[in-house]
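# Sharing a model prediction with you, sequence too.
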Amino acid sequence: MRASYLTFPTVLSGFVAVLVGYASSAAIIWQAAAAAGATPSQIAGWMTALGIGMGVSTLALSWWYKAPVLTAWSTPGAALLATSLQGVTLSETIGIFIFANALILVCGVSGLFARLMKIIPHSLAAAMLAGVLLRFGLQAFSNIEGHLLLCGSMLLAWLLTKAFAPRYAIVATLLVGGAVAALSGDVVTEKLTFSVVMPEFIAPTFNVTTLISIGLPFFLVTMASQNAPGFATMKASGYPVAVSPLIVFTGGLALLLSPFGVYSICIAAITAAICQSPDAHPDASKRWLAAAAAGVFYLLAGIFGGSISGLMAALPLSWIQTLAGLALLGTIGGSLHQALHNENERDAAIVTFLLTASGVTLAGIGSAFWGLIAGGVCYALLSRTRGA
């Protein structure tokens, strides 16, 4: 890793990716763990194990493939668990984790998931990515209504820097926003402490009823709403990395760490887009360094897993959302261009984009999956009739 390639914007992209990932869903994971009856100390241990698992996998995969391969936990999966684990014992919850991660590993070894990913047209993958990211882009502007000074100053800093020093636009946005938030008293640090909590091994119990009613839907949601968008994001960003080896690695690592509270390790989508954008590095072949930096920040977040919730509470939500939205503007624009530039595929792509952006959930599966399904049907039907 040459120092000349590891610039400040590259490192910052990795930091923002991890910050956005934790800020957007760490609270959901705490809710899911609490629903299963985990104690605060056990939950902190889960966060430690998750951070270390994501850090190791991100660093190893990005270095091996020299591509920005960012891993993440399954946010849709955590949401499903948070609403499904009431009345389930902690040992049964660990059994669910092991069952679902074993199924993911089987998908990777068999190559089934890879075969499915190969048939997704590039325009639909790009449209789905744009739909997934749309709400983050909207948040960069929707917060202006209630936080004019903070968000307005961040937008102004981004615009001026983008015009004269575009590589440092997000750097300036972060610094200006942080300064305004601190001067306004919006950064609360009284309860912020740094502590190290070791993960606790929990012996699993396998209950057939919970495995079928919770484990199987959790597996499907994780594959359809997290891994599929993750690979589509990489494909849309120009990194068509082999699918099966990544599923085997992430699924196997999650399976190994399941008794310590690691419910999933998946291929990231939204946060990965930050590391895969031109803002991370102008040279696409060097953007893996941004993901590697994110891996280091994951490890740090894991070591201080007990402090994550306090850190998230200390930062203004509007600051995090505005920073994330502005960091993703370039990726959203590029994805829309790729999705819509081919006139023959435009109708299918716009269906994919709008259905994905709608946020609708059917049968417990998120809109990204249904966007691809609907877009794929349109693509197949319209391609046949137009080619006739």
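Thanks, I have the structure now. As the structure is a prediction and not an experimental result, all values here were calculated from the model.
# switch to C-alpha atoms for all contacts and neighbour counts from now on
Noted.
# show me what contacts Ala157?
169, 172-173, 176 (C-alpha atoms under 8 Å, 6 or more residues apart in numbering).
# Any chance of CSV for the residues you listed, columns neighbour count?
Shown next, in CSV, are these (neighbours: other C-alpha atoms under 10 Å):
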residue, neighbour count
Ala169, 23
Ala172, 22
Thr173, 27
Val176, 20
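# Of those, which is the nearest to Asp347?
Ala169 (34.0 Å; C-alpha to C-alpha).
# in which helix or strand would I find that closest one?
helix 169-183 (DSSP states H and E).
# can you list contacts of that helix?
9, 12, 149-151, 153-155, 157-162, 187, 279, 316, 319, 323, 326-327.
# Which of those fall in helices?
In helices, judged by DSSP state H, the following of those are found: 9, 12, 149-151, 153-155, 157-162, 319, 323, 326-327.
# Can you flag the buried ones in these?
When the ones in helices among the contacts of helix 169-183 are checked for burial by 16 or more other C-alpha atoms under 10 Å, the buried set is 9, 12, 150-151, 153-155, 157-159, 161-162, 319, 323, 326-327.
# May I ask which two of these are separated the most?
Across these (C-alpha to C-alpha), the longest gap, 21.7 Å, separates Pro9 and Leu150.
# can you give me the helices in the stretch 1-150 of the chain?
Here the stretch 1-150 of the chain has its helices, by DSSP state H, counting those that start in this stretch, at 8-35, 40-65, 75-84, 90-110, 112-118, 122-142, 148-164.
# And these: which comes nearest Asn342?
helix 122-142 (8.0 Å).
# ok now stretch 44-52, how far from the chain's centre?
Mean-position distance between stretch 44-52 and its chain equals 16 Å (C-alpha atoms, centre = their mean, to the nearest Å).
# then this one, side by side with the first:
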Amino acid sequence: MSETTVAAPARGGWAQPAIAGLVAALVGFAGSFAIVLAGLHAVGASDAQASSGLLVLSLGMGLTGAGLSYRYKMPLSVAWSTPGAALLITAGHVDGGYPAAIGAFLLAGVLVVVTGLSERLTRAIVAIPGPLASGLLAGVLLQVCVAPAQAMVQVPGHAAPVIATWLVLWIVARRWAVPGALAAAAITVAVDPAPGAHAAHLLPQLTFTMPHLNLGTLIGVGLPLFVVTMVTQNVAGISVLAAHGYATPVRPALTTTGTASIVGAPFGAHAINLAAITAAMAAGPDAGPDPKRRWIAGSTSGLVYVVLGPLAGLATVLLAASPVVLIEAVAGLALLGTLGAALRAAMADDDLREAAVATFVVSASGISAFGISAPFWGLVAGMALLGAQRARTLVA
């Protein structure tokens, strides 16, 4: 992984890359903030703590994305870990409660920084077989993606308009399907708020939570959060940039985003990392014909996230007035495409398919052993089966 940079930008227009960055940030925020809030809520965050987490995530990824893009003159878009937030939804209540989840966030951030400082560890993470990593991600996402079906049974009056809106927009304007579903959810909740809904602050407030280091939660949530974030966000983001001709400055990117995660963790930031999906919007032709000017898209995207941060309070108001399953349903709709891609990647290699399936089914099982949640055991099961398969090959 080279750490050279794209040459300094030539003169040219800034409007097209700036607009691409604006759209990328709006789509990224509107399309996945519900997943982040649902994840924080699932591991025990109060409305105020979830709002604080969303605010700090927005500020952290905005400032790091804008700074890295400007420093290296390439579209180094930064995002929160959407798969990581889905992992939190799957984990649910953890041993030690929300303070223990904060400890897991800290561990994941520290491991990202250590990875950025260690070439050997970077190679080890990249060496995790892709199908197994995809099986882990698919197992995490499956439990979230069944939420729309559950919502149709539990709260059909709320869920039906949301799913119908998503379906129509998915057909005619796919990029806006999830934001449209969120808008539909907001309308249905305004008309018929959940019983017992309580008021929340419109303006987010920083809420510090003292981390608690619980061994089971560190292993069961912190390690899988690190692996999922590294493989599905950082490594994927580096690959997206490489596909568009950019050599990512890997170490500075990892140490910067990992440090931002560490600083933000006590305030509820679960993971700040390189963007993957929205990275393509800032690095591709939509951001302008001149690749040397596309860093403007990355910086603009970051600045827009900083502006969007104060909307965390308004987003939490929606969560407070919504049935929990409705917010999870929106998250599930947003992640259907990611689940499909993960399943396809997990099954792509004939030699690794059984190990990937083992990783998937154990990760999706929802089991907990020794206080350690299913995704960790899923990766253990997959690696164990892969090791047994290779041993059998040597014996044969």
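Received the coordinates, thanks. Values in this document were obtained by computation on a predicted structure and should not be read as measured data.
# between the contacts of Ala157 of the first structure, which is nearest Gly45 of the first structure?
Thr173 (33.1 Å).
# And that closest one, how close does it get to Leu289 of the first structure?
Counting by C-alpha to C-alpha, to the nearest Å, the gap from Thr173 of the first structure to Leu289 of the first structure is 21 Å.
# Mind telling me what Val140 of the second structure corresponds to in the first structure?
In the first structure, Val140 of the second structure lines up with Val132, judged by TM-score structural alignment.
# cool, and Gly130 of the second structure?
Under the alignment (TM-score structural alignment), Gly130 of the second structure maps onto His122.
# The helices of the stretch 1-150 of the first structure: which one's closest to Val377 of the first structure?
helix 122-142 (11.0 Å).
# and that closest one, how far from the second structure on average?
On superposition with the second structure, the mean distance recorded for helix 122-142 of the first structure (mean C-alpha distance after the TM-score superposition for the first structure) is 1.2 Å.
# Show me what that helix is packed up against.
When contacts are defined as 3 or more C-alpha pairs under 8 Å, 6 or more residues apart in numbering; DSSP states H and E, helix 122-142 of the first structure sits against helix 228-236, helix 317-327, helix 329-340, helix 346-358, helix 367-387.
# about what we covered before: relative to Thr385 of the first structure, which of the helices of the stretch 1-150 of the first structure is closest?
helix 122-142 (18.4 Å).
# how close does the closest residue in space to Ala79 of the first structure that isn't next to it in sequence get to Gly77 of the first structure?
In this structure, Ala79 of the first structure finds its nearest non-sequential neighbour in Ile28, 6.2 Å apart by C-alpha to C-alpha, 6 or more residues apart in numbering. For Ile28 of the first structure, the distance to Gly77 of the first structure equals 10 Å [C-alpha to C-alpha].
# same deal with Met154 of the first structure?
Where Gly77 of the first structure is concerned, Met154 of the first structure sits at a distance of 32 Å (C-alpha to C-alpha).
# Same check on Val221 of the first structure?
Plainly put, Val221 of the first structure is 6 Å away from Gly77 of the first structure if you go by C-alpha to C-alpha.
# List the contacts of Leu121 of the second structure.
Here Leu121 of the second structure is in contact with 114-115 (C-alpha under 8 Å, 6+ apart).
# The closest residue to Pro229 of the first structure other than its chain neighbours: what's it in contact with?
By the measure of C-alpha to C-alpha, 6+ apart, the closest residue to Pro229 of the first structure outside its immediate chain neighbours is Ala269, 5.7 Å from it. Residues counted as contacts of Ala269 of the first structure (C-alpha under 8 Å, 6+ apart) are 129, 226-227, 229-234.
# 7 Å - rerun?
Ala269 of the first structure is in contact with 229-230, 233, counting by C-alpha atoms under 7 Å, 6 or more residues apart in numbering.
# would JSON lines of the residues you listed with neighbour count be doable?
Formatted as JSON lines, these follow (neighbours: other C-alpha under 10 Å):
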{"residue": "Pro229", "neighbour count": "24"}
{"residue": "Gly230", "neighbour count": "27"}
{"residue": "Thr233", "neighbour count": "29"}
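# Next, count neighbours for Ser4 of the first structure.
When counting by other C-alpha atoms under 10 Å, one arrives at 6 neighbours for Ser4 of the first structure.
# From Val208 of the first structure, how far out is it?
54 Å.
# Likewise for Leu133 of the first structure?
With C-alpha to C-alpha as the criterion, Leu133 of the first structure and Val208 of the first structure are 37 Å apart.
# Compare the two and say which is more crowded by neighbours.
A count of neighbours by other C-alpha under 10 Å puts Leu133 above the other of Leu133 of the first structure and Val208, at 25 against 13.
# Spatially central residue for the second structure, please.
The centroid of the second structure falls nearest to Thr82 when counting by C-alpha atoms, centre = their mean (1.6 Å).
# want to throw the contacts of Ala269 of the first structure into TSV with distance to Leu372 of the first structure?
Converted to TSV, the contacts of Ala269 of the first structure look like this (distance: C-alpha to C-alpha, whole Å):
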residue	distance to Leu372 of the first structure
Pro229	9
Gly230	13
Thr233	13
